[in-house]
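# Sequence and predicted structure below; questions after.
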Amino acid sequence: MSEKLTTKKKARPGKIDGDASRNAIIVNYELEVAYMNEAGEVVKVEKKPKQDIVALPGVGPDTDLDALADSVISKSKFVTASKKDKVVAALQQIVAIQSGGGEPPSESAPAPRKSRSEAASQGVEDRKKEREARRRKAEKEKQQAEMDRNREIERERVREEELAREREMEAELTAALLKRTEVPDKKAELWQLDEYVENLYESMDDKITGTAMILQLSLKAENLEQMSRNETLFLALSRTLREDSKKSMDLVINIMYIFFCFSSYSEFHPVLFQYKIGDMTMKVIDLEVKRHELRKQDLKKMKQTKEEGGSVGKEEKKTLLVMKKQDKLLYLCFHLLLNLAEDVNIERKMKKRKIVPYLVLMLDRSDEELLVLACMFLKKLSIFKENVADMLENDVVPRLVKFIASENDNLLGVVLRLLLNLSFDTEALDALVDQGIIPRLISLLSRNRFKEFVLRLLYQLSCTDRGKSVFALTEHVGLIGDNVLQSTQRRVPLELVALAINLTDMERSALSMAQEHRLPRFLQRAMHTGDPLLMKVVRNMSQHHQLTEQLTEFVYDLAQMCTQVDNPELLVECLGVLGNCVDERISWAKIAEDLDMVSFLHKHLVPGFSEDDIVLEIIVILGTLCLDADVGEVLGNERLMGAFVEIVMEKQDDADILLQSIYTLLRLLMIERTRDIVLVSYGEKVVPFLVSHFFHRDPKIRDYADKALDFVMEYDETWAEQIREKKFQVHNEAWLNAVEADEGGMQGDEYFYEGETEQYNGFEWQDAGELQFVNNEEVVRF
């Protein structure tokens, strides 16, 4: 039965053309249809070019094109008020063709010819800007390539260390196993192998003796190749294991040990697969797990008998001895399977045979070598998501957390690596938080051997809201800050600084980390080393008002650093810190004048010079400077104001830049000198811009635009009347469109423009003056 699919449609507006032959405006758009399954996942996307044709009344030279453009916008749901200029241009094109005058100059038409000197000057300037843009792009690409290369080198180093450590642990485990292996007094000889095989057809004691001699030969790597070619040997061993696995544990241990020796070398794996050794090993594990449950019940009964005064000394000792042997057998079985799991296909077969639940059960045992091996195997399996789900279903997290206090370094190391793999699953992260692992991990930071993995795991935990909340409640957040300050590397290690960034995003954790005068020390170190991530830590802390005062004395040095730094990533963070320093006692006017910040701000406000994230922070800084009433004389620079207005007009589609731009405009209008420049020189652009966002979907943008317009109306009567009239027009248009939609004007398909929307009084604002209606209460986001 095919799965039921639901559809969501989204329209992307395109080019607007005028068609004189049909006397219509052609609105091109692309309709994107997303097909989703019941889980809400997109399974298929179709894109189709479409046209919306808006018929026009008679159009002539005397037609009011501005009013006609408003009519077109009201009739087409694919044309927004921000595209009015393009609609007017299309109408002009129709008028020109119908009047026989040909097409008017379009946006792509060549500009009027300039004089030779002007053209030469403009050409030199354009080439200079192009060279500068190429230079900056090449520098940025070079920096990015260097960072990528360093990260790859670091990853390779970590991988090599991880593999070396695993090989070292396996060697230690094998050595420990050899120490516990009883070797017969008689020396085995390879030429007597057939005699040892014949013993497998005799009594049980002979079988044990024969397998012990074969095992002695198998422990020498130089014998394995010749032995692997002996078909009789493998047939006899596999038959004996299959028939006598329930009769003697010593016999099974010897046989599994022989197979384990072969499994240690990849070239012998085909031989083991040929005789189905993996399948028999799984059966042995299944049998021993069931036996262990019975022995646990026997021990429980013995304990009750002892409490009642009975004697069970010999029986208890015998049971414990058998369980110890069983640990050795299970170690051999799982180690053999771990070796065979080099092949992913074999690993998948093991997963189907329930290898994961068996390994999780091993975590309840006390033998440390078996615990280390089980964790190593689980770590290998945890690479695949389905295996992680099996582990969580079998309560692996509580079993692992108890080993955080282990004194066995090998066990603790592999447990931390396994927990790190599991931490990429959200359910596992929640389980780790519930088990109270965070304080335990922080206490391990003093052990340098595990510090790297502890920090990575703490970082993973700090990525969730629940984890951050637990961090905030602990008393050890300051210890993270001390580790940052005590780092001997020029740049703080990535795991450590990333953890600090996440923690300082929450006010309580930031306050804890700032204790003992750490915040100024963070800033001083970041300024000295030029570490952008450490500066981001400072930026996060500076956003909490209780900590801003600690940075006041560094504002001048920080502003000076901003004007000199070349690294864009560092500049963004420095500007962010500076923008958060909103203490009214700071003399911004003096700082701006001493450091010639007008030139600095103007440079980055030139369209195309800086990336959007830097532009955003520059606009924030401009608004922060306006906190000082005396800054008007410094900022009263027509070039600066002009660049600011131009960048605002260009970047108004960016929600963050739009919000900060309107707030900064509000601050500039509060200062007489800058207000005069903005309204006199750029009022024709600024006032319509503010009016167009008077009904924006974001309440903060609406509020700042309203306040800014109030300032304009208060100080300029000429604009006041126009603003009141425009507000009425926009409000009336919105109401009429809402009524039209309510009467069924937009029944049927739902169209969504790109970007998030939210419901507002029956209609939605997409951008300046744009209305978008929905048929249901829940707004769908793409």
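That came in fine, so what should we check first?

# rest of the way, CA atoms for contacts and neighbours
OK.

# In contact with the most centrally placed residue in the chain, which residues are there?
For the chain, Cys463 is the residue whose C-alpha lies nearest the centre (C-alpha atoms, centre = their mean; 8.9 Å). Applying C-alpha atoms under 8 Å, 6 or more residues apart in numbering to Cys463 gives the contacts Asn502.

# repeat that with 6 Å
Under the criterion of C-alpha atoms under 6 Å, 6 or more residues apart in numbering, Cys463 has no neighbours.

# could you measure it against Thr232, distance?
Separation of Cys463 from Thr232 (C-alpha to C-alpha, to the nearest Å) stands at 58 Å.

# take a look at this one as well, against the first:
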Amino acid sequence: MTKCSERGFPRGETGLKEWEQRVTQPTVRGGGPSPFIFLRGETVPPSSPCPSPIAHPCIMKLKTTTIDVHPTEKAIIVHYDVEASLLGEDGEAMLEEKKERQKVIRLRSLNTCSDLDTLCRDIISQCRLIHPSRTAELKQLLYYLQNRKEKSVGNGGGIATDPLNASFDATSPSDVEANLNCLEDYIELLYEDTSSKVNGSGLILQLCRNPDNLEEFSENDVMLSALARVLREDWKRNYDLTVNLLYCFYCFSVFTKFHGVIQERRLGSLCMEIIEFEVTRRSQWLEGLLPDSAKRLSSATSLDAAEEGGATAISEGGAIANKSEEGTKRPNSQEQSDSGPSRKKLRAALSKQNQLLRVSFYLLLNLSEERAVEQKMVLKGIVRLLLAALDHPEEGQMTSELATLSLTFLLKLSVFRENKNEMAMLGLPRIVSPYLVWEESPEVPNITLRLLFNLSFDSGIREAIVRAGLLIPIVAHLGVEKNQHQALCLLYHLSVEDQVKSMLSHSDCIPMVMRFILSSSASSTPKMELLALAINLAANKRSAQLICGEGGQGLRLLLKRAVKQQDVLLMKMIRNISQHDGPSKQLFLNHVGDLAMCLQRTHMPESEEFVLECIGILGNLTLEQIDWKAILEEMDLLVWLQEMCCARTTEDDFLLEVVIWLGTMARDEEAATYLLQNGVLQNVLTLLNDAVHYLIDLMNDANAQVAKLCDASLDLVMAHDPTWSGKVREEKFRHHNGQWLEMISRSLAAGETPSPDDLACSSLGDDEDSIRQQLLDQAQLFGSSTPSDDCLSTTSDLDDLPSTSRKSVAKFGGFNS
């Protein structure tokens, strides 16, 4: 006879045990009958404690709603409603509450030979929630369970909420199914020998895989303390035991509310210690692949060592014990005969170790949801450990699951600058290079590309990626639809470097990019990252020629698509192509009219940025074959140019491109004469007055190159326009002697007379304007900001003066101090 579950309600529910004890007693405190009246079914806890149970009895009504099968187990689920009514002194209901509940009836011995009629009678006799009138329905459900094919139980039908589908293999008796009622027996096994500990931990793991049990287990200090103690004491002795114990705590780590169970027992630090030990052990095992280490590997049976309390074959430092006999060396034939078993043993050891590392890293990854915990892991070297685990992908030493997990963990850590710097220092691009061409799982290359993209914001890492030879594998992923987005973004970052632009011109990158751009539907624009990469590639001369294609076919298709869709990014790409002298620029002769037509009032696009790019392309076409005068007359662009140069509302960027285009057209004598006769160039000259003000403002810019260019431009203005000479000289003087002038101004504002030291032996008046004028006369300003030879010699003689004299001269040293 199949035994039904003795529990009618979840064991982990709060206050259930106390409730069961109360309802099994016929009387309550103070004597008298029980205040609980059960109309049908089993005892059910009320939703809230009943105040004054003697004075206010509580009536509980049970009503079965539906009966269904368990989705994964051999069990029947009975859904029922609990109606609780609190009666007053007059017998009327004072308070009513209804709650949905369910009862699981497990049928573990159900098989194809079971008698369903007998089983139905047993279930109905033991579970009063099912009325005899529903016997036919119950029999139909049992028949379904009897013939249902069992699903894979690799993860026990339990924890499956992790993002990477963590289904670890646990070691437990294959013919024994864990029973929640035998939990104390399983805990007792943890106090016996190693094999018993493995069996006990495997059975407990079966229960932990069911999320419904975790709430109750989190309050079971005896079980948790026993698991933590065995893990802390015996993790070096047996891989299967260590994996089972870590997997139990991993089940808790999936849920944030149970992280305290792990942190209270400091299991995070223990995991770091285990990973450190295993990574060191792995590097020493791999030395056994050498021919002279075959004898060491034949004796490295540390996986199941010390099962009976003997010494482990692995030392505390992780080194493999070498028990080879001393004496003469074996013949080469004997070494070759040993290499086969040694390699088999090594692969078996690495397989178990990969499983241990995987569950350890998963546990830490779940705990790292808290930023403070993650920082502790970083301080303990989690980045180094992850890279060390990834550093041996050959010889079957790495599984796709472990690689995916390690790369995901690194991806999570890479968003912080400190972690990024450590990854760069440890040579991450070289270590992850094999995973870009990983064929066993498509997830591995995808995560690798995302990781490299996060790091590619650093110029040093971009250089490291190129040095590691990753450019061609990254380009190859453009053809993989799942990895295309990540590859485009990464190549865009890399193409910022001029060296990479040149290298990409010798790869399949440009043909693939052109195919993606031109193959997209006419109604939609290509992806932004695709166009951004194309813009960078067009800045290289060889790449621009490849984009134009044979006979300019590529350029013609790009221009046609850009004008039709008014695509600003495509026009930026074409503009970069137009800046290269040579064959690619000559191809624009056939498209000058189309570009100029975009500037006509009747054909002008709505987007000002698109018009700006068109003007920029025309400004780059410094070709003698172009008749600019004819274009201006035919397209009626002269009036538009005059308005652009005179309008005060024109944007500076727009106005700059117009001026550059006018300069390009002025290279043609006929066009220059035409522009001059119609007053366009005069309008441009009036813009220079405003330009001087900008130059003066930018003369003190923080960018040294900008300040130098503005200084040189102001020297030209001073040489050709005397009206600006005095103002520019005064502004330069203020800049170089600003601190001294501020001190003098404060003294004059306070009504004080500057001291002789402040005036440096100069007979200056009390008036500030006269002071400034005399200073300007003594400053000996030069026509250029670059000091002359005489001035350099004068300033170099400052070192020969006494300290007091040197200080006074420095105040009036002019612009070259």
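Received, thanks. Given the structure is predicted, the values throughout are model-derived calculations rather than measurements.

# tm score of chain vs chain?
For this chain pair, the superposition-based TM-score is 0.62 by TM-score structural alignment, normalised by the length of the first structure; 534 aligned residues with a C-alpha RMSD of 3.8 Å.

# Counterpart of the residue nearest to the centre of the first structure over in the second structure?
Under the alignment (TM-score structural alignment), Cys463 of the first structure pairs with Val496 of the second structure.

# secondary structure element for its match?
If you go by DSSP states H and E, Val496 of the second structure is not part of any helix or strand.

# Asp52 of the first structure too?
strand 42-55.

# before we move on, what SS does Gln739 of the second structure have?
Of the three states, Gln739 of the second structure takes helix according to DSSP: H, G, I helix; E, B strand; the rest coil.

# What's the local residue count around it?
For Gln739 of the second structure, the neighbour count with other C-alpha atoms under 10 Å is 12.

# measure it to Arg746 of the second structure for me?
Distance check for Gln739 of the second structure against Arg746 of the second structure: by C-alpha to C-alpha, it reads 11 Å.

# Over to His720 of the second structure?
Relative to Arg746 of the second structure, His720 of the second structure is positioned 36 Å away (C-alpha to C-alpha).

# ok, for Leu503 of the first structure, nearest residue in space, not its chain neighbours?
Leaving aside its chain neighbours, Leu503 of the first structure sits nearest to Ser509 (5.8 Å; criterion: C-alpha to C-alpha, 6 or more residues apart in numbering).

# Give me the longest helix you can find in the second structure.
Identified as the longest helix of the second structure according to DSSP state H is helix 332-367.

# Compute the number of surrounding residues for the corresponding residue of the second structure for Asn410 of the first structure.
Using TM-score structural alignment, the partner of Asn410 of the first structure in the second structure is Glu443. Glu443 of the second structure: 18 surrounding residues under other C-alpha under 10 Å.

# Excluding residues flanking it in the chain, which one is nearest Glu443 of the second structure?
If the residues on either side of it in the chain are set aside, Glu443 of the second structure comes closest to Thr404, at 6.8 Å by C-alpha to C-alpha, 6+ apart.

# tell me what the strand holding Asp52 of the first structure is packed against?
If you count contacts as 3 or more C-alpha pairs under 6 Å, 6 or more residues apart in numbering; DSSP states H and E, strand 42-55 of the first structure packs onto strand 24-36.

# ok, so what distance separates Gln397 of the second structure from Trp235 of the second structure?
Distance check for Gln397 of the second structure against Trp235 of the second structure: by C-alpha to C-alpha, it reads 21 Å.

# typo on my end, Ala666 of the second structure
Separation of Ala666 of the second structure from Trp235 of the second structure (C-alpha to C-alpha): 83 Å.

# can you check Glu463 of the second structure too?
With C-alpha to C-alpha as the criterion, Glu463 of the second structure and Trp235 of the second structure are 42 Å apart.

# do the same with Glu768 of the second structure
Noted for Glu768 of the second structure: a distance of 85 Å to Trp235 of the second structure, by C-alpha to C-alpha.

# what about the two, which has more around it?
In this view Glu768 of the second structure and Trp235 are compared by other C-alpha under 10 Å, and Trp235 has more residues nearby, 18 against 14.

# can you count the residues close to the nearest residue to that one once chain neighbours are set aside?
Excluding its sequence neighbours, the residue lying closest to Trp235 of the second structure (C-alpha to C-alpha, 6+ apart) is Thr242, at 5.1 Å. Using other C-alpha under 10 Å, Thr242 of the second structure has 24 neighbouring residues.
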